[in-house]
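Trainee: Here is the input, now give the coordinates:
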Amino acid sequence: MLQDSIGVKAPLQDRYFEDYEPGLVNFCGSEYVDEKEVLEFGRRFDPQWIHTDMARAASGPFSGVIASGWHTVSLMMKIFVTSYWNQDASLGGLGTDDLRWLSPVRPGDTLSAKFTVIEARRSKSKPDRGIVQVRIEGYRDNGELVVTMITSALARTRAAKTRRATDAVLVQLHS
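Mentor: Predicted coordinates for the structure are as follows:
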């Protein structure tokens, strides 16, 4: 369902702060929702019967087991990290706002994500990095929107990457 990116053009391993321009949209990733993982995640982290008890959930409000919302968010994070966000440029997350679970996610679903850059601003105190705010939308394979959130993260600038590489060479030369 999700395809045709109109956003970040740089390959994943070459994306830095400068590449995440406001307004850019990327569709990426695909994560299968496995029944065993839904049950295990539910037991470990969100032990409500709608996530852990197949028999009881069958006659419950969702007519079957559903993934914990936190499991769904974890799947979105996996897509973010593996398909969208350069881990070498990442300096960590700052937080998530406006998290909404819009439709239950079920075993057997396949989720994909749409990432929209809302804001990107260079740090005033540390100009080798910037803050990127991204709207994340998670979609079921039939196109139904199941989760939305806004996340903010720190990213290195391309100049910081160059400085790090130069520093590494200097360390090797002086070792």
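
Trainee: When you work out contacts or count neighbours from here on, use the C-alpha atoms and nothing else.
Mentor: OK.

Trainee: For stretch 46-59, give me every contacting residue.
Mentor: Contact with stretch 46-59 is made by 38-40, 42-43, 60, 62-68, 70, as judged by C-alpha atoms under 8 Å, 6 or more residues apart in numbering.

Trainee: structure for this one too, so we can compare:
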Amino acid sequence: MAAPRSLYLEDIAVGDRFVSGEHALDADQIKAFAAQYDPQPFHLDEAAAEGSLFGGLAASGWHTAALTMKLFVSAVPVAEGLIGAGVEVTWPKPTRADDILHTESTVTEITPSRSRPGRAMVTIETLTLNQSGETRQRLVSRVVMFARAQG
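Mentor: The predicted structure is shown next:
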């Protein structure tokens, strides 16, 4: 069951931190995602991946991003949903078939709207980490958040 969506703008502050649950990744998941969305040899075939820059089977960065979104949404219970306004994403190390991923998200900036009272642009840095604490993805998101309705 999804976490209740309960956080409004007045419920958050710079420095707030959210930690997700875990997702265990395996080779079948990597290959299934790649076959549908990123069909490159280093995502589809262990032998081909061995001779690649990755030196072994690696998840697509977009697979890591999709898993990050799943974990991020489950961990950050924004009342009206996470409405994205842009992201910066980097993949410092490849995600592997034996990785158990979780996210750690930190509110880094809150910029109230000058033209639309009751909303703000919130910047959140989300690190996707494996079971050893190694960063597999860094995502800096700008999301729109709303204050509780007055009335």
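
Trainee: What does the superposition give as a TM-score?
Mentor: The TM-score (TM-score structural alignment, normalised by the length of the second structure) is 0.87; 149 aligned residues with a C-alpha RMSD of 1.9 Å.

Trainee: could you flag which of the contacts of stretch 46-59 of the first structure are buried?
Mentor: Taking 16 or more other C-alpha atoms under 10 Å as the criterion, what is buried in the contacts of stretch 46-59 of the first structure is Val38, Leu39, Glu40, Gly42, Arg43, Gly64, Val65, Ile66, Ala67, Ser68.

Trainee: Determine which residue in the first structure is aligned with Gln40 of the second structure, please.
Mentor: Gln40 of the second structure maps onto Gln48 in the first structure, with residues paired by TM-score structural alignment.

Trainee: Give me the contact list for the longest helix anywhere in the first structure.
Mentor: Using DSSP state H to define each element, the first structure has its longest helix at helix 158-173. Residues from elsewhere that reach helix 158-173 of the first structure (C-alpha under 8 Å, 6+ apart): Tyr16, Phe17, Glu18, Ala89, Asp128, Arg129.

Trainee: how does it look with 10 Å?
Mentor: Helix 158-173 of the first structure is contacted by residues 14-19, 88-89, 127-129, 157, 175 when judged by C-alpha atoms under 10 Å, 6 or more residues apart in numbering.

Trainee: Tell me the buried residues in that helix?
Mentor: For helix 158-173 of the first structure, the neighbour count (16+ other C-alpha under 10 Å) marks Arg158, Ala160, Lys161 as buried.

Trainee: same question, stretch 133-145 of the first structure
Mentor: Those buried within stretch 133-145 of the first structure under the rule 16+ other C-alpha under 10 Å are Gln133, Val134, Arg135, Ile136, Glu137, Gly138, Tyr139, Arg140, Asp141, Leu145.

Trainee: and what of stretch 81-90 of the second structure?
Mentor: For stretch 81-90 of the second structure, burial by neighbour count (16+ other C-alpha under 10 Å) applies to Gly81, Leu82, Val89.

Trainee: Report the contact partners of Val144 of the second structure.
Mentor: With contacts defined as C-alpha under 10 Å, 6+ apart, Val144 of the second structure is in contact with 9, 78, 80-85, 110-113, 119-123.
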